[in-house]
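Asker: Sequence unavailable; structure follows:
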């Protein structure tokens, strides 16, 4: 092709492409001189394309009519002030807050924590630890002393052996040396869990802090999780040193002999188990995993049973004597199956702080909020010990109008933080250093305002969020408008309903029907037998009893009043009293006995009231929309409409 032939085609193609690109930006129609853009129409049309049942609604012109009517109703709702109602504004605000939670979080951090949680619940850790108790708000001096002590204990443990030191230092008050047994994800506070899973088997961790104080731990074993077990038990109470201990042992052994002789475990549990909660249920206990119950001996026995139905020999725990029977072995499900549950746990767990921190840091960067806040020194200077008594007040010389920080286009003043300190002092009854107090309060204040600002501006920053809110906003308006203008008035307009019924009686008629018995079977010989029995005027129940064989259903009987469209009747079917021939219908054989033919009958208003009111509402709505079209002028841009049609094709 020569260049001079190619250029006109190229420019024609470019013009068509530009038209397609700009069609969505153009004004499709004006409503009362207000523009409605093609972009909105295209988005709504494409979103609802797969939802409409009526193919006529997929026609662009027909859909444009529906869309125009929708906009007319919204215009009327605003003209009547429905968008200013307190109930409407409250419901919309609550919805926006709830929806915003899905857009404000940092999904990358959440996903990483969920994957980490799955790896952890898939493995069990066996560890021992030493803890030096320390209050969360301890002074720097006490904190340093506790840290030095835990470091000394770690040095001793490395030299003398962890278990030796653990047993020697445990006093149950300020120092704890404990055997923790096996545990997995979510069983310990997150900081403890993280160190445990990141420490090699046989190694002693570096000192670390949780809200309980300073710890060191030694990992004894790490293994793939055994999942959960569902067991039942028979328990006879017995405590260490109890004079009746021998009787308890004798009783459990007697029960075991009866179990071995073939008596049902569940029956014996109901008769003899002294666990009042599980005994009525045959001894059945809720499912549990390793580390979830306080009796390690019980846990070991339950997890060592290999096959469902196996039961243990009698054994003793701190609670008494037991026999355990295994009901279910439940392995860890795959990651995708557990993702929703794990995500919920992560967001409720202490590790959710990591999600919050990541989000706050992301918003700080987004809105250029500096890490260092020099004004905190001023607030440290004005707070007093009265703060911890809930009686502190801002000083008279307080610098209220000075700018504290700026988030986007929102300016926060010293007074804003000052008021926050006043309003939250009741939550700070435990005395701490002013520096840490003000720092903690400022971080909470900053987080609150960052999230609030992001939420308030999300509709302008996130197109997807904006569209969803817009749809909900319009939906609320439309519902209120229709309820007040059409639905409620139509229901209460008894005179109008009656007049509408009298004018449209032909629409409310019971068609010709039959009182019939329809019998269906996959076997023709069965229906031949049924036909002979019905010819003898036997009842349906008598016929059913005579054709039932080996507890199998040979035929299905449908009895009642039916019109021609009833699904049980073969098509076509002639209404005629008596027995029909055996017909083949829908892959089966069908026999019909017509007892009576009921003629076409006019429904009374009471009989047809539901349908009449529905039709009356539709009639009122159509009249009302026509009135709105006269009230608010709609002008369609035909050129843009043609571009929209071309773009949809």
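Answerer: Nice, thanks for sending it over. From a predicted model like this one, the values you see are computed outputs, not experimental measurements. Numbering: from 1, shown residues only.
Asker: When you work out contacts or count neighbours from here on, use the C-alpha atoms and nothing else.
Answerer: Will do.
Asker: my guess is residue 175 meets residue 133, correct?
Answerer: Yes. Proximity of residue 175 to residue 133 meets the contact threshold set by CA atoms under 8 Å, at 6.2 Å.
Asker: Where do the helices of the stretch 301-450 of the chain begin and end?
Answerer: Using DSSP state H, counting those that start in this stretch, the helices of the stretch 301-450 of the chain run over residues 335-348, 352-366, 376-382, 414-424, 434-461.
Asker: The nearest residue to residue 113 once chain neighbours are set aside and residue 114, how far apart?
Answerer: Of all residues beyond its chain neighbours, the one nearest residue 113 is residue 346 (7.1 Å), with distances taken as CA to CA, 6 or more residues apart in numbering. For residue 346, the distance to residue 114 equals 7 Å [CA to CA, to the nearest Å].
Asker: same deal with residue 626?
Answerer: In this structure, residue 626 and residue 114 are separated by 55 Å, where distance is defined by CA to CA.
Asker: Second structure follows, compare the two:
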């Protein structure tokens, strides 16, 4: 009985311990003043610092401790910034606002327009669709008449008329009409988006319930197939042309040759060898018929349909196209890419197709949200004052209408003064005459950017990721301001301090072995040999060096500054000369010939103060900055009394630890 009680008591204690232990995310890693750093905050900051959650989880306890020290110091600085009232500083807030508008407008387009649409396309492009359509074009009777006519045809189909019969009788797409409206297989991003969207919403074997309008006209759509898409296949083929060597159509000869091809393939002859022997495709014959990778719709339809229905390694039956008779072998199929791998391709597809419409829809939604309006009266006044004026010079009428609003929304009022300042500075408009068309294009361009910036100002209230981005930037400008006030502006440099620092650290500033030399240079061997003979006869070296044919050394009369021995081939050669004034025999080098004279040997030594002054200045500033930084951190620790619970860090990235 006592053992049972003991076990139950132990279990109860364990239960109470687990129940009373804080959740993992709420574990306090550090505390200071009246604030804490929780495990959730620490893990998020650490993972961001090392690049990923996986890398963070694999890291060491020592690295966690070091980061905890640094991160706590960072938080102490932010607490100090708050104490100093940086959050109320007009200049800092203006910098944050400017950054929010600049980054926010790009962020909106990327995250709220591009990203969701390419993700949608990525999922849609896993499927390929085959569809047929009946198309009615807009003619002189107008949009309404075309729409009404198309609707009447759709109603007939809904009431039992056969879709294919209606296409053959009424469709105005002359390309697809003979094929009962078939436009073959496609995937998202290849056809007008209104057409594609309707197809993706329609079940296989059914007609879309509404007439669809595109820039080509009005469409009644039937989806005939939907299946998993293979992005690309790699295939080889053997082509037997209908044309004989004399350039005449000879179908019988083509069929006989194809029989020979099939006989050899059935005898398990290598496909590529048979292709090289028989194929009439000069572009692929020497490569064993290899066509490389290709997508849907890149080949003629008969070839495409057969090839994409083959398995890897499978050889087709004979396929007839306008080019002749083909036998096809699929050698590889490309797997569907990951979203990240396909991201740039999807973005490019979007920019080339649907982006303008999506962008216009986004801007229109903001215009409604912010009650956007254009002042047509002011536009006409601008034109009236500047009937024959060119944009770029002084605008007439600014005294009268300069402060009038040309467009407005929310709390934004764009005056004529502000608008014209932008207009004349933009090369798209500068130099052109005032006109209603030009002014409205400018209004659209500048108002669209202003609307995006307006939306960006409140984006942190609805988008957590953007809010984090803005918080990081705010923290950054606060830290920069603190560093400026407490460190950089307090670094004082004078010659006494610099010399004292040099005396204590002079062994850091040294020269390696160096040489200085002069070169006589000529492009021709005969010339350099002549100069060498003159030197031997007593000619002055400097006089000959002044004749150098090396353009960049003419002003220096062939003289090279001191160089570290080994930094160039010349420095090595000259260093082997014994005495100052000794010179070499003619030396061949790229582009010409040289004779080198040793002018000075400067052996390895400590630099003088003057020689080392630039390095000393940089070293001293770094030293002082670190000293002031440490002093500042120590003052923050005394002020906010941080406590870091290092033992708790052993639980970092271990979600099941209580």
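Answerer: Right, received. Where do you want to start? Worth saying up front: this structure is predicted, and the values here are computed from it rather than measured.
Asker: Do you know the score for how well these two fit?
Answerer: Scored by TM-score structural alignment, normalised by the length of structure 1, the superposition of the two chains gives a TM-score of 0.52; 456 aligned residues with a CA RMSD of 6.2 Å.
Asker: thinking again about what came up before, and residue 63 of structure 1, which of the helices of the stretch 301-450 of structure 1 is closest to it?
Answerer: Ranking these by distance to residue 63 of structure 1, with CA to CA as the measure, places helix 434-461 first at 27.1 Å.
Asker: after the closest one comes which helix or strand?
Answerer: Elements were assigned by DSSP states H and E; along the chain past helix 434-461 of structure 1, the next helix or strand is helix 463-482.
Asker: buried stuff in that next one?
Answerer: With burial defined by 16 or more other CA atoms under 10 Å, the residues of helix 463-482 of structure 1 counted as buried are 465-466, 469, 473-474, 476-478, 480-482.
Asker: same thing with stretch 259-276 of structure 1?
Answerer: Counting neighbours by 16+ other CA under 10 Å, one finds that the buried residues in stretch 259-276 of structure 1 are 259, 265-270, 272-275.
Asker: quick one: which of the residues you listed is nearest to residue 59 of structure 1?
Answerer: Looking across the buried residues of stretch 259-276 of structure 1 and measuring by CA to CA, the closest to residue 59 of structure 1 is residue 266, at 66.2 Å.
Asker: what do we get in structure 2 for that closest one?
Answerer: When structure 2 is aligned by TM-score structural alignment, residue 266 of structure 1 is paired with residue 272.
Asker: Its match against residue 287, yeah?
Answerer: Yes. At 7.4 Å, residue 272 of structure 2 and residue 287 qualify as touching, with contact defined as CA under 8 Å.
Asker: give the contact list for the corresponding residue of structure 2 for residue 279 of structure 1.
Answerer: In the superposition onto structure 2, residue 279 of structure 1 corresponds to residue 285 when matched by TM-score structural alignment. For residue 285 of structure 2, the contacting residues are 238, 275-276, 279, by CA atoms under 8 Å, 6 or more residues apart in numbering.
Asker: now do residue 132 of structure 2
Answerer: Contacts for residue 132 of structure 2 (CA under 8 Å, 6+ apart) come out as 176, 180-184, 221-224.
Asker: and with 7 Å instead?
Answerer: 181-183, 221-223 (CA atoms under 7 Å, 6 or more residues apart in numbering).
Asker: Same check on residue 108 of structure 2?
Answerer: Residue 108 of structure 2 sits next to no residue when contact means CA under 7 Å, 6+ apart.
Asker: Under the alignment, what does it map to in structure 1?
Answerer: Pairing criterion TM-score structural alignment: the partner of residue 108 of structure 2 within structure 1 is identified as residue 104.
Asker: Distance of that match relative to residue 368 of structure 1?
Answerer: The spacing between residue 104 of structure 1 and residue 368 of structure 1, counted by CA to CA, is 17 Å.
Asker: same question, residue 547 of structure 1
Answerer: If you measure residue 547 of structure 1 against residue 368 of structure 1 using CA to CA, the figure is 83 Å.
Asker: Out of those two, name the residue with the larger neighbour count.
Answerer: residue 547 (16 against 12; other CA atoms under 10 Å).
Asker: Just give me how far the lengthiest helix in structure 2 sits from the chain centre.
Answerer: Counting by DSSP state H, the longest helix found in structure 2 is helix 609-640. A distance of 38 Å separates the centroid of the chain from that of helix 609-640 of structure 2, by CA atoms, centre = their mean, to the nearest Å.
Asker: Flag every buried residue along that helix.
Answerer: Within helix 609-640 of structure 2, the residues that count as buried by 16+ other CA under 10 Å are 609, 612-613, 616-617, 619-621, 624-625, 628-629, 632-633, 636-637, 640.
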